[in-house]
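sequence first, predicted model second:
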Amino acid sequence: MKKYFLLLLTLAIVSCNTMPPKHTQVSQLLQENIKQLVINTKKLNDCVVSNKSTAEIQKQFSIAHQSYKEVEAFSEYYFPEVSKSINGPAIPEFEENDGKILPPQGFQVIEEMLYPQYDINNKEELIQQLDMMSGNLIRLEKIAANSELTDAHVFDALRLEMFRIITMGITGFDSPIAQQSIPDARVATQSVADYYSFYNDDKEDKTLLLFKKATAYLQSHNNYNAFDRADFIKNYANPLCEALHQKKIDLKIPNFDEVRGLKTTAATLFEKNAFDPEGFSGFPDYKTTPQKIALGKMLFNDSILSGDNTRSCASCHYEDKAFTDGLQTAKAMNGKSNLKRNTPTLKNIAYQRSFFSDSRVSYLEDQAVAVITNEDEMHGDLDQAAKEIQKTKKYDVAFKKAFPNKNINAFGIKNALASYIRSLSNYDSKFDRYMRNEIPFTAEEKQGFNLFAGKAKCASCHFIPLTNGTVPPKFDKSESEVLGVPNTAGKLDSDLGKYNLTQAIIHRNSFKTPTLRNIALTAPYMHNGVFKTLEEVVDFYNKGGGIGLGLAVPNQTLPADQLNLSEKEKKALIAFMKTLNDI
């Protein structure tokens, strides 16, 4: 009997030792799920070819799209370009390297062709889209089969997928017409649980229990407009993200030693220091220090940087107005004419990948240079300013602290200014504290958030938690949109925005999606300051943007459908936006 027991023990040990590594098992499940995605997409194609009813085609579309949700965590993580072709936004994209406009493709394009009703006259175009989808899925299948995962990458991908569900999954980003976001989010959450399960040997594992609760909540609360996003994030998604983070620590799986916009150590999106301004700055020598911040603040408030010593950065960016000026557009240097665009807030703009309304620069340092050297804004010269500053003792001391062993120069000026602006990023508003369970919301504020991230569709462009256009969960790209903003005469504003840079027709009247942080303090609104109140802004969106106002905006990226918000809902939406103040 003893020998028999030892034999069984030996076999058990050998069996355990021959089990493939956890990350290999994850890879195997991923490949199986991709195969099922291919099958379900082929069935969708067959439904279209055989002229099935709209209901049957829509049902199979939902099945296929949810199959994508089962691979999304790793598809988006490892193969983002392929993923964009499979499930990217249904709007054209400009390829900056060769100046080409790429037409959209994938599930979101197909969704527009199937909902609310399929028109059989579009059958040929639909089959073409499905053929392209098939080709992209073959690409996905091949590269997934030849890609090696590691435990660290698996947990990083799962973490980012949970963040994607919070920021895009439940907000209707990739199901804007069918409004299947909540059922899709349930499948995506369950897929994370399935991949995670390979790292768990305990049926009572806390993380798995949280997954069950989260998927059960999504299952039983699946109405898009009625879904309580605040409740889901606070009581299900955030605890689940924290549990995943802790499990990784328990398994001694290291964090990546990388500087990212969203820190690799952030357990949730709503931690006070989840985002790192350095991850958006671009270059090691741009690194922010307390000494640079102090110097930058001095320079920001000093007119020495302007051509005639009459204007400083603070002349147009008042701290009590969240670093705006309260004007429709700022006064030019000559004191007579006005600038073309509204003065943007400098609060929390560090968490962006492009700057100015037309996205013409990529770093805060370049933004500082552009403003200082613009003849209508400050009409200065950084090299000349450096010479003047060298004569000032207080700056000599401050520069030596900020840039030891370096002379006072143009680089130091722009880097110090950018460092100060980066320091103005402070996510500690009532909204942030609410999401961290530190304080409550009123019923109206909570309703407002649920509208913001749901029916009102704000969060599909102003992504939470940053509420700007920097795309989660990697936060490596800032978007611009065509809204059809009118001028004061009610006609389409003549400012062509990003088009002036790219000459791409899709960018005509396109402007960067700004942060909504401190929005209650930064009136008037829009790139031209045309709206004086938040009520006017909400009314503009509620009507469907420029098209809803009857303007000709053929390339409008904002959905032109009316939101049908009630007066009570409009008030709630504004009440939520006021919780974004952090000064």
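The structure has been received and is ready for your questions. Numbers count the residues shown, from 1 in each chain.

going forward, measure contacts between C-alpha atoms and count neighbours the same way
Will do.

could you check how far Pro176 is from Gly169?
Distance of Pro176 to Gly169, computed by C-alpha to C-alpha, to the nearest Å: 11 Å.

for comparison:
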Amino acid sequence: MIKAKTTSILAFFIGVAVLISYWSCGKRAAVVHNTEVMRQYMHMLDSTAMYATKLENSMKNGAGPGQLQDDFKKARLYYKQIEYLVEYVSPDIAKLLNGPATAEIETEDKITVVQPRGFQVIESIIFDHDAPADKDSLLQIISDVRQSLQIHKARMAELAVSDTLILKSVRLELFRLSALGISAYDAELSGNSAAECRSVLKSVLNVANEYSGSHGGRKEPGWEKMLHALQGGIAYLDGIKSDSLFNRAFFLTEYVIPVSEQWYDTALRGTGLDDGPSAISPTARTLFDKDAIDIRAFIADRREWPDSNKILLGKRLFYDPVLSGNKTRSCASCHNPQMAFTDGVDKSTAIDGKRKVSRNAPTLLNAGYQPALFYDARVTYMEDQITEVLQNPDEMHSSSGQALTRLSADEKYREMFGRAYPEDDNPITTFHLQNVIASYVRSLNTMNSPVDDYLRGNRKKLNSDEINGLNLYLGKARCASCHFLPLFNGALPPDFTSAEAEVIGVTVTPGSNLIDPDKGMYNRLPVPEALYSFKVPTLRNIGLTAPYMHNGKFRTLEEVIDFYDAGGGWGRGVKLPNQTLPAKRLNLSAGEKTQLIAFLQRLTDTTIRNNLMY
């Protein structure tokens, strides 16, 4: 994948919150009651470094692939036991240790391609059976890993980490396991995700064992229940001898989600989680709670948060052609609520009625839960998206000035803007126009599909084929490693501040060996890594939003699944050196494809479509 790095207010505040946590757990913070937790942690940190050194020595001594792979697996198994505090206290180090194995394109001052480092890069080298390992490059990356571990160790040695920080960091690690670990996000090539999930649970169990006896030495019922669930999950994973036998849906629903609930109810009771802006609600017991993700975290300023007056005004404008240059088109012309806010065609007709726009109209349902917008991720906030659409000569072919002139002349709009922004003497402004439409779109939230109900405990919502489809989604079909739970889009959990983009090699038609000519993000980021890359879209309501892909040429989910099963564009014969989608076939059977599609159809939520307000 390609991470199109966009700096948002959320990312900034999360960084500040991390620094505050860092400072607050310094020498003036309360020392942990159970120093055994930190003793065990530092031991696991040393063990990670030891196996990284062993891997380095094996490489220097010319060891074969089997030995290198074994050393690697052991090193990252230990890393998974320290991940919870690395990610919480040292997120900068976490990226160097185990960040994605593809380049990150930064655009803050100038276009800069940051090459990947860490365990995932090492994995991509030593588990690639088709290409010989570059010894010098591999040794340098391993050396960087060892140095990063040393930096983190020095940082931890200077801190007197508080109990609260440890307990909060475990909560986020359970969320990370729920979305990333469960899908082998960072263990696809090694095939060791079940063992790595076990390491994560083992680290949680180690912490729970220490804190569960901190109240007079007697474990409370909540702790007992949690310990039992943790031990059960570890025992289940002990029996998994191959990732191909790993029932991820079962593990998620029977162990990870219950442990998350119990951790919140027991370990975090009374700790006060609301300590800074975050996309995850402080009241979320699991990552799948109905209101677990706070849409306000994707908004730049609290003054821009939606309210009923803004939403009603935004709704009126959404359906009013007054905003378009020739007054013939509204937002709803291409985003029809009866078609899940799409228009059902490959590409919408341009406003002149003759040509077509450049890309397929995506759904607006849940569009507010994204840290970047448009297929090429060119804007961070929805307000900016409104302006781009308004000014686009093929879409609305208008301008803010023209729109404001028309709205100012309308008595009803003057009244509604006044109610939406009562403190402003002149409420009809460009930004307010952007904000009210964005507020309406942000109200189009649908987190009530049968899949959501199933993950919240109603096990009758999915039948056996659909549950098997969920397991395929998380595992063999590799869907969840790009379309992350719980949003099923490319917002990377658990902080959701970056939008993932992929190069999958979309062809001009489903069976073609010619790549679609749209260069995607490359048009604004002219570096080789960005060629033909596109932001990962949501799969929620996918059963209602055909046709698919940015070019709209894939008419059915069957065509989409066949494309991925073949290995994307590369599997169709497109020579695409920068393809980020694995080129090897998934080898899904006909029955598995049917089950996967059955699951995807259950991501449909008609709450909005059936609500006359919208």
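Arrived safely. Remember, it's a predicted structure, so these values are computed and weren't measured experimentally.

quick one on the thing from earlier: what about Pro176 and Gly169 of structure 1, which has more around it?
Gly169 (25 against 19; other C-alpha atoms under 10 Å).

so who does Leu130 of structure 1 touch?
Leu130 of structure 1 sits next to 41, 45, 106, 110 when contact means C-alpha atoms under 8 Å, 6 or more residues apart in numbering.

alignment lookup: the last one to structure 2.
In structure 2, the residue matched to Ile110 of structure 1 (TM-score structural alignment) is Ile122.

what strand or helix carries that match?
Ile122 of structure 2 belongs to helix 119-126 when elements are defined using DSSP states H and E.

got the contact list for the residue sitting nearest the centre point of structure 2?
In structure 2, the C-alpha nearest the mean C-alpha coordinate belongs to Leu492, at 2.4 Å (C-alpha atoms, centre = their mean). Taking C-alpha under 8 Å, 6+ apart as the criterion, Leu492 of structure 2 is in contact with 484, 498-500.

recalculate using a threshold of 6 Å.
Ser498 (C-alpha atoms under 6 Å, 6 or more residues apart in numbering).

show the end-to-end separation of stretch 93-108 of structure 2, please.
21 Å.

average gap between the longest helix belonging to structure 1 and structure 2?
The helix that spans the most residues within structure 1, counting by DSSP state H, is helix 22-49. Taken against structure 2, helix 22-49 of structure 1 registers an average deviation of 2.4 Å after superposition, with mean C-alpha distance after the TM-score superposition for structure 1.

who are the packing partners of that helix?
Secondary-structure packing of helix 22-49 of structure 1 (3 or more C-alpha pairs under 6 Å, 6 or more residues apart in numbering; DSSP states H and E): helix 54-69.

give me the contacts around the helix it packs on.
So helix 54-69 of structure 1 is in contact with 37, 40-41, 44, 47, 118, 184, 188, going by C-alpha under 6 Å, 6+ apart.

as a check, name the ranges of all helices in the stretch 151-300 of structure 2.
For the stretch 151-300 of structure 2, applying DSSP state H, counting those that start in this stretch gives helices covering 163-179, 193-212, 221-238, 248-251, 257-262.

tell me which of those sits nearest to Ile386 of structure 2.
Nearest of these to Ile386 of structure 2, taken as C-alpha to C-alpha: helix 163-179 at 30.8 Å.

would you mind finding the match for Phe475 of structure 1 in structure 2?
Checking TM-score structural alignment: Phe475 of structure 1 goes with Phe496.

pull the number of nearby residues for the closest residue to its match other than its chain neighbours.
Nearest non-adjacent residue to Phe496 of structure 2, counting by C-alpha to C-alpha, 6 or more residues apart in numbering: Ala279, 6.7 Å away. Neighbour count of Ala279 of structure 2, defined by other C-alpha under 10 Å: 22.

ok, now Leu514 of structure 2?
17.

neighbours around the equivalent of Tyr77 of structure 1 over in structure 2, how many?
Counting by TM-score structural alignment, Tyr77 of structure 1 corresponds to Tyr88 in structure 2. Neighbour count for Tyr88 of structure 2, taken as other C-alpha under 10 Å: 20.

for Asn463 of structure 2, same thing?
12.

what does it align to in structure 1?
For Asn463 of structure 2, the residue aligned by TM-score structural alignment is Thr442.

ok, now Thr271 of structure 2?
That one, Thr271 of structure 2, aligns with Ile253 by TM-score structural alignment.

ok, its match - contacts?
Neighbours of Ile253 of structure 1 in contact, by C-alpha under 6 Å, 6+ apart: Ala152.

tell me the counterpart of Arg151 of structure 2 in structure 1.
Just to correct that, residue 151 of structure 2 is Ile rather than Arg. So, by TM-score structural alignment, Ile151 of structure 2 is matched to Arg139.

ok, now how distant is that match from Met133 of structure 1?
Relative to Met133 of structure 1, Arg139 of structure 1 is positioned 10 Å away (C-alpha to C-alpha).

pick out whichever of those two has more residues nearby.
Neighbours were counted for Arg139 of structure 1 and for Met133 using other C-alpha under 10 Å; Met133 has more, 22 against 13.
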